[in-house]
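**Q** Starting from these lines, generate the structure:
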Amino acid sequence: MTVRNRRTGRADAPLAIVEVPLPRRAFANWLAQIRLRAGQPSLQELCVRMRKFGVHVPKSTLGDGLTGKRLLALDRARALVRACGGDNALQAECQNRWTLAREGRLPTTPTETSITAADVRRTPAIDMPLGIVHQREGVRCELTPHDPWQIVRLHGEWDVHATRRLRPGFDRVLADERRPQIIVDLSAVTFMDTAVLSTLLHALKILRQRGAILRVVSGTSDLSLARVGRVMILTCVTPYLPVYPTLEAALSPLSNLETLHPVPNIPDPIDSTMPAATITGPRKPDLHSGTWRQDPPA
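**A** A predicted model of the protein is given here:
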């Protein structure tokens, strides 16, 4: 249960506690994921798009629905999905998830079991060897295996040379079919170039062929969803690579969002002599412009 503080109408009144039930929060996270996949359109733009489908919603109400403060009406939730390019299957999933949220129930996870971030954090993390890259201050990679998930967490600055050192250990993670679902946590990364994104897309294609999934955690601090999400939007990888704000959200149930777009054919960034791979798909982005640090471009 998420607890939020909200000021009441009187200036001298104490802070009121507003409780956000977990099912409603889960539904809001799913809607926010759809919005990110659509390129993070503004609330005003979403309202305009929804009006084209005959659904009128105040911007404040839409914002509350995307943050979990309230549960959007079903017709508004479906219109939001449609405004973000969702097909009939995604709208049907929206209705199912909305019904569960209204009834106060959470969807099941891909393995029909309930695994929380607290469970994962209680599992000891393993340092993955990176060779000479460990000489860089703050650069490390941790692996937390927790059936059926493997959580890979990167710390520090990651360029193509660090990514090459990561590859042997990451290949072993991909080869572990006992734990087919993989989460890559980028919330502690302070710099990454496009070799990281290319490597993740390369891994995603391998996992899709097995019916497994790969998800990315951006974090909610200053190195947050807005920053990781922005570089992914600029490089046009959001239609393929699911990005979640927290580990809790990344452990959510499997969604049609995972398979909306086929993964494009890309060269292996580690076997190639190129510093980063170029993605080919519906759009042809310039991946070489997609680096970011703690102060990414506005």
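**Q** can we go C-alpha only for contacts and neighbour counts from here?
**A** Fine.
**Q** Does anything pack onto the helix or strand harbouring L186? Which helices or strands?
**A** In the assignment (DSSP states H and E), L186 maps to strand 181-192. Using 3 or more Cα pairs under 8 Å, 6 or more residues apart in numbering; DSSP states H and E, the elements in contact with strand 181-192 are strand 149-158, strand 214-217.
**Q** go with 10 Å
**A** With contacts defined as 3 or more Cα pairs under 10 Å, 6 or more residues apart in numbering; DSSP states H and E, the packing partners of strand 181-192 are strand 140-146, strand 149-158, helix 160-175, helix 194-210, strand 214-217, helix 225-234, strand 243-244, helix 247-250.
**Q** angle of it against helix 194-210?
**A** Interaxial angle of strand 181-192 relative to helix 194-210 (axes from the mean of the first three to the mean of the last three Cα atoms, to 10 degrees): 170 degrees.
**Q** Among the helices and strands packed on strand 181-192, which comes closest to Q181?
**A** If you check each of the helices and strands packed on strand 181-192 against Q181 by Cα to Cα, strand 149-158 wins as the nearest, at 4.7 Å.
**Q** And for I233, the neighbour number?
**A** By other Cα atoms under 10 Å, the residues close to I233 number 20.
**Q** want to put them side by side, so please do this one too:
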Amino acid sequence: MTEQNLPTRVGVLGGGRMGAGIAHAFLIKGADVVVVEQNDDAATAARGRVESGVAKSLERGLPDGDYLDKLTVSTDYAAFGDRELVVEAVPEIWELKVASLRAVEEHLGADAVLASNTSSMSVSALAGELERPAQFLGLHFFNPVPASTLIEVVIGEQTAEAHVEAARGWTEALGKTPVVVNDAPGFASSRLGVAIALEAMRMVEEGVASAEDIDNAMVLGYKHPTGPLKTTDIVGLDVRLGIAEYLESKLGPRFAPPQILRDKVAAGELGRKSGKGFFDWS
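**A** Have a look, this model is predicted:
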């Protein structure tokens, strides 16, 4: 049985770290979840990520249950046909987002809600590429999804109010807190988080202090659970660069990526996933 207010049948497009985390979060609350990936190899990897995540939750005290019995991983968009909610979680590339959302929408029932996990792109602009913009909104999950207590619910210009209220209920049923924002570049979380991180990078670049000391200043002085540079490593420097470039195009030069960020991405220093970013993760 699913938690009250939670959709019974959920779809996730993309089974990378975020998509797998989203699937995990819904599975352990009792939802039936379909993950769709681009090919068989990606689908196998996605299943492995979800299974590993659920196993870790069980080790940490999640009550025993047949959670994975409700997981289906497919390469066929038609698997979304009976879903009440589908969350898109593909990389932050405009053309890819639009093509993916359109492909999902073609297979959805008339009452299904389609959401994007975008961390910065305009929900209204994405909705403008769809046939049913009133059925579309942003659900910005945070990494790691199962442990995070926040979901940013982003309202597009045409999003139906009933779906906004439903999204609040879904968020709470997942054991998380909804923050509802109107569509704007970077929403609330990415805009503020990236602004702090970019300034921290400039401080490293200018030799103001080490990455460790800058992070400690924010953790110890402002009670941030993780410093802005370590957070950047966890998110991925390439992801932060893409968001910064998008925000610069929409909001101006205050979001211009520092050269140190461009250099690290060019060198393959992407943070935790590559073993090195502003910190050594090896």
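**Q** Quantify their similarity with the TM-score.
**A** TM-score for the superposed chains, counting by TM-score structural alignment, normalised by the length of structure 2: 0.28, backed by 133 aligned residues with a Cα RMSD of 6.2 Å.
**Q** Of the helices and strands packed on strand 181-192 of structure 1, which is nearest L22 of structure 1?
**A** Ranking those by their distance to L22 of structure 1 (criterion: Cα to Cα) puts helix 247-250 first, at 10.8 Å.
**Q** re the thing from before, deepest-packed of the helices and strands packed on strand 181-192 of structure 1, please.
**A** With neighbours defined as mean count of other Cα atoms under 10 Å, these peak in mean count at strand 243-244, which reaches a mean of 28.
**Q** Show me what it is packed up against.
**A** Using 3+ Cα pairs under 10 Å, 6+ apart: strand 243-244 of structure 1 touches helix 22-37, strand 181-192, strand 214-217, helix 225-234, helix 247-250.
**Q** Dump those into a markdown table; add distance to A162 of structure 1 as well.
**A** Formatted as a markdown table, these follow (distance: least, Cα to Cα, whole Å):
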| stretch | distance to A162 of structure 1 |
| --- | --- |
| helix 22-37 | 28 |
| strand 181-192 | 10 |
| strand 214-217 | 18 |
| helix 225-234 | 18 |
| helix 247-250 | 24 |
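**Q** Quick one, which of these gets closest to H202 of structure 1.
**A** Ranked by Cα to Cα, the member of these that lies closest to H202 of structure 1 is strand 214-217, at 10.7 Å.
**Q** Run through the neighbouring helices and strands of that closest one.
**A** Here strand 214-217 of structure 1 touches strand 149-158, strand 181-192, helix 194-210, helix 225-234, strand 243-244, helix 247-250, going by 3+ Cα pairs under 10 Å, 6+ apart.
**Q** got JSON lines for these, with distance to L43 of structure 1 too?
**A** Listed next are these as JSON lines, based on distance: least, Cα to Cα, whole Å:
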{"stretch": "strand 149-158", "distance to L43 of structure 1": "32"}
{"stretch": "strand 181-192", "distance to L43 of structure 1": "25"}
{"stretch": "helix 194-210", "distance to L43 of structure 1": "28"}
{"stretch": "helix 225-234", "distance to L43 of structure 1": "15"}
{"stretch": "strand 243-244", "distance to L43 of structure 1": "19"}
{"stretch": "helix 247-250", "distance to L43 of structure 1": "22"}
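**Q** which stretches of structure 2 form strands?
**A** Listed in chain order, the strands of structure 2 (DSSP state E) span 9-13, 32-36, 71-74, 85-88, 113-116, 136-141, 150-155, 177-182.
**Q** quick one, which of those strands is packed in tightest?
**A** strand 136-141 (a mean of 28).
**Q** just checking, what packs against that one?
**A** Counting contacts by 3+ Cα pairs under 10 Å, 6+ apart, strand 136-141 of structure 2 is packed against helix 17-27, strand 85-88, strand 113-116, helix 123-127, strand 150-155, helix 161-173, strand 177-182.
**Q** Out of the ones you listed, which gets nearest to S189 of structure 2?
**A** Checking those against S189 of structure 2 by Cα to Cα gives strand 150-155 as the closest, at 7.8 Å.
**Q** Just want the angle from the closest one to helix 161-173.
**A** For strand 150-155 of structure 2 against helix 161-173, the angle by the same axes, to 10 degrees is 180 degrees.
**Q** mind listing what A175 of structure 1 touches?
**A** Contacts for A175 of structure 1 (Cα atoms under 10 Å, 6 or more residues apart in numbering) come out as 169, 206-207.
**Q** what's the neighbour count on A103 of structure 2?
**A** 14.
**Q** where's it relative to M201 of structure 2, distance?
**A** A103 of structure 2 sits at a distance of 38 Å from M201 of structure 2 (criterion: Cα to Cα, to the nearest Å).
**Q** do the same with A244 of structure 2
**A** 12 Å.
**Q** returning to that earlier point: could you dump the strands of structure 2 to JSON lines with distance to S124 of structure 2?
**A** Putting these into JSON lines (distance: least, Cα to Cα, whole Å) gives the following:
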{"stretch": "strand 9-13", "distance to S124 of structure 2": "20"}
{"stretch": "strand 32-36", "distance to S124 of structure 2": "24"}
{"stretch": "strand 71-74", "distance to S124 of structure 2": "29"}
{"stretch": "strand 85-88", "distance to S124 of structure 2": "15"}
{"stretch": "strand 113-116", "distance to S124 of structure 2": "11"}
{"stretch": "strand 136-141", "distance to S124 of structure 2": "8"}
{"stretch": "strand 150-155", "distance to S124 of structure 2": "8"}
{"stretch": "strand 177-182", "distance to S124 of structure 2": "10"}
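**Q** Many thanks, I have nothing further to ask.
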